[in-house]
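In: Fold the following and give me the result.
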Amino acid sequence: MQQLSFPAYSFRLKNSENKTFIFDIIRKKFLVLTPEEWVRQHVLKWLLEDKGYPESLINVEKEIRVGNTRKRYDIVVFKPDGSLYIIVECKAPKVQITQATFDQIARYNLELQADLLMVTNGLSHYYCKVDSVAERYDFLRELPDYK
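Out: Sure, this is the predicted structure:
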């Protein structure tokens, strides 16, 4: 898999039926290793190992309703009180981060109401603070560490 702009991490991999699988540390199961999954697993390791977020506050790939449509978010991080803190949208490295990507996560956030958003393709990372009063996003240099 492609080198990403995250620190180097070790992953549990296995091969079966001519496919490579990667172990998801949050969902506790092996998943087919796709380029997007490669990015998602790096984000999880980064949140846990470098940013210090507790595993118990992280959730991966759950279904939500956006209007009349069913969607799946990639990663969310909760606050200790159970409210949403961060939504992360992961794309494969070959997928450019565009306005459409931000529109997608913004639609999710209409439903989820997180404080922070992160969009990444593993090579480029964007972080925003949601200002719901002014109805805008303020871009951040980096995602805050867990306090």
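In: CA only for contacts and neighbour counts going forward, please
Out: Will do.
In: give me every residue that touches the most centrally placed residue in the chain.
Out: Nearest to the centroid of the C-alpha atoms of the chain, with distances taken as C-alpha atoms, centre = their mean, sits residue 88, at 3.1 Å. Shown in contact with residue 88 (C-alpha atoms under 8 Å, 6 or more residues apart in numbering): 73-76, 117-120.
In: Tell me which helix or strand it sits in.
Out: Assessed by DSSP states H and E, residue 88 sits inside strand 84-90.
In: For the closest residue to residue 112 other than its chain neighbours, give its distance to residue 74.
Out: Nearest residue to residue 112, sequence neighbours excluded (C-alpha to C-alpha, 6 or more residues apart in numbering): residue 84, at 7.0 Å. Residue 84 sits 14 Å away from residue 74, going by C-alpha to C-alpha, to the nearest Å.
In: Sequence B follows; please return its structure for comparison with A:
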Amino acid sequence: MTESRASERPMVYDPLRRKEVALTPEEGVRQGIVRHLIDKLGYPPELMGNEVALRVGKLSRRCDTLVIAPDRSPLMIIEYKAPSIRLSDAVLEQIYRYNSVLRVPVLVITNGREIYAYLVGYDGEETRLLSRLPSYPELLTLTRRDCP
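Out: Sure, this is the predicted structure:
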């Protein structure tokens, strides 16, 4: 009996989806960043999700990683690309389309070699590039929107 091609692919355990997934170049970037967020920057895995379904207009899409606050409000979207993919305006436009649905305050794009984090401006504020990925406590502080 011969094995199928799918079973020959390398697999990796995704702690957020709680299952084995195919280890593609993009998935390798995702797993490295997720581990860094959890292990080094204090992100609670129970407040993160990979491949989160959303609707953009009439289209069903999946955002690569979504980070939420303890009150379940969305805080950050991360879009991953394979290391061979250049982080272009098209990648930024893709994550902005996703954000038209979620309206998170922080957007991140990365190919594992480069990483850009943006604090999104609303109500006349400018979007600005952050100098680094914030820790989870910093993310909560950065994104706090005080209600009058």
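In: ok, back up a step: now do the strand holding residue 88 of structure 1: which range of structure 2 does it align onto?
Out: Alignment of strand 84-90 of structure 1 against structure 2: residues 74-80, by TM-score structural alignment.
In: Run the chain-centre distance for the matching stretch.
Out: Remark: stretch 74-80 of structure 2 is offset 3 Å from the chain centroid, using C-alpha atoms, centre = their mean, to the nearest Å.
In: what's the mean distance for that stretch versus structure 1?
Out: Mean deviation of stretch 74-80 of structure 2 relative to structure 1 after superposition (mean C-alpha distance after the TM-score superposition for structure 1): 0.5 Å.
In: What segments of structure 2 are strands?
Out: Along structure 2, the stretches classed as strands by DSSP state E are 11-14, 19-22, 48-56, 59-68, 74-80, 106-110, 115-119, 128-129.
In: With structure 1 overlaid, report how far the third one is off on average.
Out: Once the two models are superposed, strand 48-56 of structure 2 sits on average 0.7 Å from its counterpart in structure 1 (mean C-alpha distance after the TM-score superposition for structure 1).
In: what's the answer for the first one, then?
Out: Superposed on structure 1, strand 11-14 of structure 2 shows a mean distance to its aligned partners of 0.3 Å (mean C-alpha distance after the TM-score superposition for structure 1).
In: So for that strand, what gets flagged as buried?
Out: Using 16 or more other C-alpha atoms under 10 Å as the test for burial, strand 11-14 of structure 2 gives residue 14.
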